[in-house]
Every structure is written in structure tokens, then in C-alpha cells.
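Student: fold the following, please.
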Amino acid sequence: MAKLAFTELTIRNLKPGSYFDEKTPAFGIRVGKNRKTWIVVRGRERLRTRVGHYPALPLAEARKKALVLLGSPLDAHSLSTFADGRELFLRTHCAQHQRERTRKETERLLTKHFASLDRKKLSGITTGQITAILDGLLPTPSEAQHAFKVARTFFRWAEARGYCKNPCTMPAPSRDVARDRVLTDDELKRIYREAKGQFGQIVRLLILTGQRRGEIAALKWEYVDLDKGEISLPPEIVKNGRRHTFPIGPMVKKILQAMTASEGYLFPARRRQTPFAGFSAAKHGLDKVAGVVDWTLHDLRRTFATNLATLGVAPHVIERLLNHITGSLSPIALRYNKAKYDKEMQEALRTWETRLTAILAPSRIPRTSRRA
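Tutor: Below you'll find the model as predicted:
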């Protein structure tokens, strides 16, 4: 069996026989009279697994699939602990099937909430142990839901590879009750005024733009165009995976112009080249000084949308600003209606900033008249 440096040109001109890649030794191709078949060779028994056929499956894609199948030099016997499995799961399944933002969230959930399982054998983890972990998250229903979904995906993957039986078979935790909290003008005023520092800038931008906290926290200067007066969020940081470009008003421009432009994130984490992530502690501090309770950062998005509707902004314009896929426009309308509504969005934001300026204005205390 010959070893070659696989390239598209090399593969195209191969004669019948079996060949293996110099870059990925266990990855090869079997060339017959009528077809070329990608293969990988795995395990001590040197079992061959078919990956696909060339040219329907190009070299680059075939190599990716082969690496996923090969996974790691660890076999089912040496891959014994939850920590080992988590590392391989992130490196193979998540790297191939998830966007970077989703992969990082998966890693966070598996590392933060299931660390007590790190040294336990995969085959020995029980349904009761996972249930106990999820029960501890019940005070935060949304986090419990996300942790459950990630754990379920991980153990299904592990079972499919023969590492263990899936112990994550319990019902999902109770869903979080949908929130309908809209902040009052007074609450919005107190939060905006007390929002200081890096976190404060994020909060103010959330109030002004109605975007998601993860999208604002992940802003880079390359997404911002102050001359055009717009921000363009790339698909990799947007929830629905679609580029989202929206206008910005004078108040947003003022916040951005006061910041020092540099490469990378507008709001970097401390000592790391990653987006700001200290939301919990920072919000706790803001709650204290603002005196506002029982609210979340996502409530600012709902408050933004509700105020725009009250101001008479059309529903489809609000949805464009929020980057919602569904809403007042039907799926068919969304497919054919490619209007960007730039002017309408600009006018909506000007109207909102005017309204917000009035909310933030100092309260006027009537003067007591003096008698002569």
C-alpha cells in the first residue's frame, strides 16, 4: 500500500489500488475500475471503514470526516473517565457540528456543572448522579434546561461510540416560565444612570439598540462603521446565523466615540482575548446601586421592543431591528421580501432616542411661590 501526499490532482490521477495519506496515515483511498472510495483503518484489528466516494466527497471534506472517525488514539478501554470523554467530544463532535460560539457554551456547561464526574468512569455514571446535578440547577430553570440538553447530547454520542450506555434518560427539567417583564420608565432611568464602566457601556447599548447581550459583548471594532452610522454583526456571533446590520443613533455613536478604538473586542474579558463574560457579578452590583430588582438583561430587549410599539413603529420594522426570523411576516413573505427597511429602522431609533432622552431628563420640582 503506497503512501502519498494527497492532493486533488493526485487523487484525480490515481491508478487502481489502495493508497494512504502521508498527512493522516490511517486515512486512505481505494481505487477500483469504476469508483474511488475513501477509507479509514481503525483499531488493533485494522478494520476498514468506508467514508464516502470521490469526487462526490472532495478531499478536504473526506479528511475532516476521517479525523472525526479516527477521533483520538484513545480507544474504548483507555477512554475511561468523563473528563477524557468531554475532551474528545469537544474536539470531534463539537468541532465538526457546532459553531464556535455554541462549542464554547457546550464546553462551559459540561465543565462548570459536571466537574464532579470528571474522575468517574463513563461506564459507571448513573442516572441518579446526573439527576442530582440537574436538581441543583432548578433555581435557575433556563440553565438547568441547557445543561440537560448538553449532557444528553454528550451521552448519546458516547453511547454511539461504544464508550458507555446512556445514563441521561430522565425527563427534561421543567421549562422556565416565559418572562413578560417590561421595565418602567423610572426603572429604565435608574439603570441607565447607574450603569458605569465596561459593563455599564454594554447595558446602555442594550437599552439603546435592543440587541442580545452576547452580541453586544462580542462586538469588535471591525463590525462598527461610525461614518455610515451602522453596526454589522457577522453570522458566527448571531443567534440565527444570519448577518445582522442595523443603524445606530447619536447616543450610541457618542458612547462608541468615547471609547478607544483598537484591534479586537470592544469589551474584552480581563487578561483574555475573549468577550466580556462577568455578567452575574456586574449585574448584582448594578442592582444594588440602581435599586431595581427582578429584572434580567434580556428584559431590556423586551422593553426596547415594547416602547417602539408604543411609539407607533411598525411590527415588521421592530422585528428587523431585533433580527427576528419569524413574526408579522410569514415564512413565504420572508423568503421573497428582501427589503432592508434601513430608513424605517433609522427613524425608529431616532424616535426611541428622543423618547429615552425625555425619560432620562431630571425631574422638575415645581417651585413654591413666595408671597410679597
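Student: CA only for contacts and neighbour counts going forward, please
Tutor: Fine.
Student: count of neighbours near Ala314?
Tutor: Number of residues near Ala314 (other Cα atoms under 10 Å) recorded here: 15.
Student: helices along the stretch 201-350 of the chain, start to end?
Tutor: For the stretch 201-350 of the chain, the helices defined by DSSP state H, counting those that start in this stretch cover 213-217, 250-257, 279-290, 297-310, 315-322, 331-336, 342-360.
Student: and the second one, how far out from the chain's middle?
Tutor: For helix 250-257, the distance from its own C-alpha centre to the chain's C-alpha centre is 26 Å (Cα atoms, centre = their mean, to the nearest Å).
Student: mind giving me the packing neighbours of it?
Tutor: Helix 250-257 sits against helix 197-209, with contacts defined as 3 or more Cα pairs under 8 Å, 6 or more residues apart in numbering; DSSP states H and E.
Student: the helix it packs on: which residues count as buried?
Tutor: Of all the residues in helix 197-209, those buried under the rule 16 or more other Cα atoms under 10 Å are 198-209.
Student: next: stretch 306-324.
Tutor: Burial within stretch 306-324, assessed by neighbour count using 16+ other Cα under 10 Å, is assigned to 307-308, 313, 316-323.
Student: to compare against the first, here's another:
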Amino acid sequence: MKPKSNLPESGRATLKDTVVPGLELRGNQKGATWTLRHRVGGKRIRDTIGHWPGLAAPAAREAARVKLSSVAVTRAAGGDVLAQRAERYRLKNARSFGDALTVYVAHRSELRTIGHADKLLRDVFRNLLTEKLPAVSKQDILACVDARRKTAPAVADLSIRYVRPFFKWAYDRGEIAADLLTLRVGQTAKRDRFLTREELGKVWLALEHHADHVAAQAVKMMIATAQRRDEVAGMRWSEIEGDLWTIPGERTKTGKDYLVPLNTEAQFVLDHARKRDCGSDLVFVGATGKTPFSGWSRFKTKLDNEAGVSGWTFHDFRRTFATLSADSGIDPIIADRCLNHVGASTLNDVALRYQHSTMLDQKRDAFERWATIVRTCVDAVEGSNIVKLAGVQ
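Tutor: You can find the predicted model right below:
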């Protein structure tokens, strides 16, 4: 068999091998494909063996014999050759984990949390993104989750919450096996940590040692406003008018615009931030000058060491606000509104449906009282560090 002389210059032709029955070469002088036609259980099938001229006739014949031998062995052992072949074909043509996730995100674009889910899943399962989705096993998923649980248990649990509807979507389309639907969220304990008055004072004083640093200013703003870290990090000058900061709905957990009255301490932070004048609309701009500051972990390590306070997270400032404001007589309903909880923990179902007041004046008063609480905590720590010299009046 001499394919080089017998194949046409263009178009397609099929040459049958005279040595191995069923072996054929299909194509032209520019390139051709070796295929093997044979029967399995009465069904005629065609398998691709390789490509010419990379695979010459002798090697193609040997590969065809190996294929026929493998089929015979599998059938003798009771294996389903056709089912195995279909599975290989399905896997070859399946989407990768990452590509399937892209389609899923576009399909569920109406979900408010879909953007966050996409980002988190690509982070936690980044080692699986290029894998074919049908080939991803439950063990693969749990290995990624367990690795993340060592450093961020809450993120690990959230990754399971987000990936389950993605797998349900993929299963309904026949892309994965059912065992991935049995993933369960762990039982990570909910945090109840808040900073005591002394701890809050120490942290604030440590921040004042870096008064001109963008990270210190951002953390002060978290304390002063009791808002979430990412909401503060994305704060823009164009969102501020007078003593009001409007957080746009795409950055709030409720998905709605939210008004935050800026108290005295928050205004002081903005005054310092204006002096940096980075030419960006972002108040707390990162090193690139185009994106929000993001070096939180390194700065917090430094802050822990200088303040002598550990075991807390930036989100704990919100719990600190709720706790210390309640101790100071601030109405819990107003405190919930200050945290943009929409009264979830203090209003009943009927009130939640009918109570839509922004309570702006009440929030303004609560935040100003909170500024006083923070300053009192700082003053108490500063006062305790003053050593009275003997004989000095």
C-alpha cells in the first residue's frame, strides 16, 4: 500500500489496506486519517487510529491490531466496549470545568451573587479549571475544599454552597455523574468575636502610627462606618456628597443602594485621604493607581503586632459596633440599619415587608454617638499609658 502515490492532490479518497482488514486511509496528499472499521456486538463502528504522514502504514497496521486485540480482551472479560467507547467520546468532547462555569454564570446572570460565586469558585478550584468536567471527581472537589479549609473555613463552606447549584445545572444537562450532587456543606462554627473597648482603642492607636498609609485610613473607615471591608475598599469620591456616602447596589450585600452618614471620625479619615491626591476616583486606591487597595493580610499582621491584639478579623468591627453601641444605649433596630441588615434580626416578618424607612436621621445620630464611643476607647488606652512621675504635680 503506497498512500503517497495513490492519494489525490486535493479532495478526499479512501484507500483500503490489504494487510489488516478494515484499516483505511482517508484524505489526500496534504494529510489523511487512518481509521479502523470493525463490528462489536453486531454494530459496525469506526475508530480513529492516527494521522498520515506522521503515522506510516506499518505503524498504523500495528496500532489497528492492538485495537482489535484490546476489544477482544474486553469482550471476553464481559466489558461493554460500546459503552466505554461512548464514554471516551463524551469525555473528549466535553467542556472543561472552567468553560462550563463560564456558560453557567452567563445562564444564571440574574442571580445577585453570581459574580462573587464565579470569582470564589475559580479561586478555590483553580487547579481543576482546565480539567474536563466529566472527569472531575468528588474526591478532586473535596481535596480543593479541604486545602482551603485549613486557612479559610468559611470560604471552604461557601465554595460548596456555590458549587452545588453549578453541579445540579451540569447534571441536568448530562455533563457529570450524580455523585457530585451529594456534596455537603461543613459545620464551620459561626464567629462571635468582637473587640473589647480596650482592644478597639489599641487597634485605633496602632492605626494612627500610620495615619498617612492608605491601608490605615481604610481600616479606620471600616471602624468609623461599620461597613464591610470590600464596600469600604471600593469607596469612591463620586459616591460622597456632604456627610453622606452612597454605596451602590452592586457593592452591597442587599443589592440596593445604601446611604451611610459619615460621622466625625469618618470625615477626619477623608481629610487625610484627600492629601494623597492620587488622581483616582477611588478613595483607597492601590499601588497601581487604578484598583482598590488589596494588601490586607500583610497590613493586618503588622497591625496585630503593633496593637498587641490578635484573633480578630476586619469583619469583627461590625460585631464590635453592634455590641458596644447596644451597651451604650443605641437602639438595636437603628444599629441593624446602620449595618445595612435591613432590620433582619430585630423586625418581624410583617414589619420587614412594610417598614422601608431609611431612618437617615436616626442613623446619623447613632453613627455620631459611635464616633464618641471610639474616641472614648482610644482616650482610655492613651490615659492608661501615661506614667505619673513622682514629685510632679
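Student: ok so, going back, and of the helices of the stretch 201-350 of the first structure, who's closest to Arg161 of the first structure?
Tutor: Arg161 of the first structure lies closest to helix 213-217 among the helices of the stretch 201-350 of the first structure, at 33.5 Å (Cα to Cα).
Student: quick one: residues in contact with that closest one.
Tutor: 202, 205-206, 233, 237-238, 266-267, 275-277, 297-298 (Cα atoms under 8 Å, 6 or more residues apart in numbering).
Student: same question, stretch 261-274 of the first structure
Tutor: Residues contacting stretch 261-274 of the first structure (Cα under 8 Å, 6+ apart): 198, 217-221, 275-278.
Student: among those, which two are most distant?
Tutor: Using Cα to Cα, the two most remote members of the contacts of stretch 261-274 of the first structure are Trp221 and Gly278, lying 20.5 Å apart.
Student: higher neighbour count, the two?
Tutor: Trp221 (16 against 11).
Student: which position in the second structure pairs with that one?
Tutor: Residue pairing (TM-score structural alignment): Trp221 of the first structure is matched to Trp237 of the second structure.
Student: what about the residue nearest the centre of the first structure, distance to Asn166 of the first structure?
Tutor: With distances taken as Cα atoms, centre = their mean, Arg101 lies nearest the centre of the first structure, 4.0 Å away. Distance, Arg101 of the first structure to Asn166 of the first structure, using Cα to Cα, to the nearest Å: 26 Å.
Student: list the contacts for the aligned partner of Lys112 of the first structure in the second structure?
Tutor: Counting by TM-score structural alignment, Lys112 of the first structure lines up with Asp123 in the second structure. Applying Cα under 8 Å, 6+ apart, we find Asp123 of the second structure in contact with no residue.
Student: returning to what we had before: weed out the non-buried ones from the contacts of stretch 261-274 of the first structure.
Tutor: Among the contacts of stretch 261-274 of the first structure, those scoring as buried are 198, 217-221, 275-277 (criterion: 16+ other Cα under 10 Å).
Student: filter the residues you listed down to just the ones in strands.
Tutor: Using DSSP state E, the subset of these located in strands is empty.
Student: could you dump those residues into JSON lines and include distance to Asp186 of the first structure?
Tutor: Supplementary listing: those in JSON lines, determined by distance: Cα to Cα, whole Å:
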{"residue": "Gln198", "distance to Asp186 of the first structure": "23"}
{"residue": "Ala217", "distance to Asp186 of the first structure": "25"}
{"residue": "Ala218", "distance to Asp186 of the first structure": "29"}
{"residue": "Leu219", "distance to Asp186 of the first structure": "28"}
{"residue": "Lys220", "distance to Asp186 of the first structure": "32"}
{"residue": "Trp221", "distance to Asp186 of the first structure": "32"}
{"residue": "Pro275", "distance to Asp186 of the first structure": "30"}
{"residue": "Phe276", "distance to Asp186 of the first structure": "27"}
{"residue": "Ala277", "distance to Asp186 of the first structure": "27"}
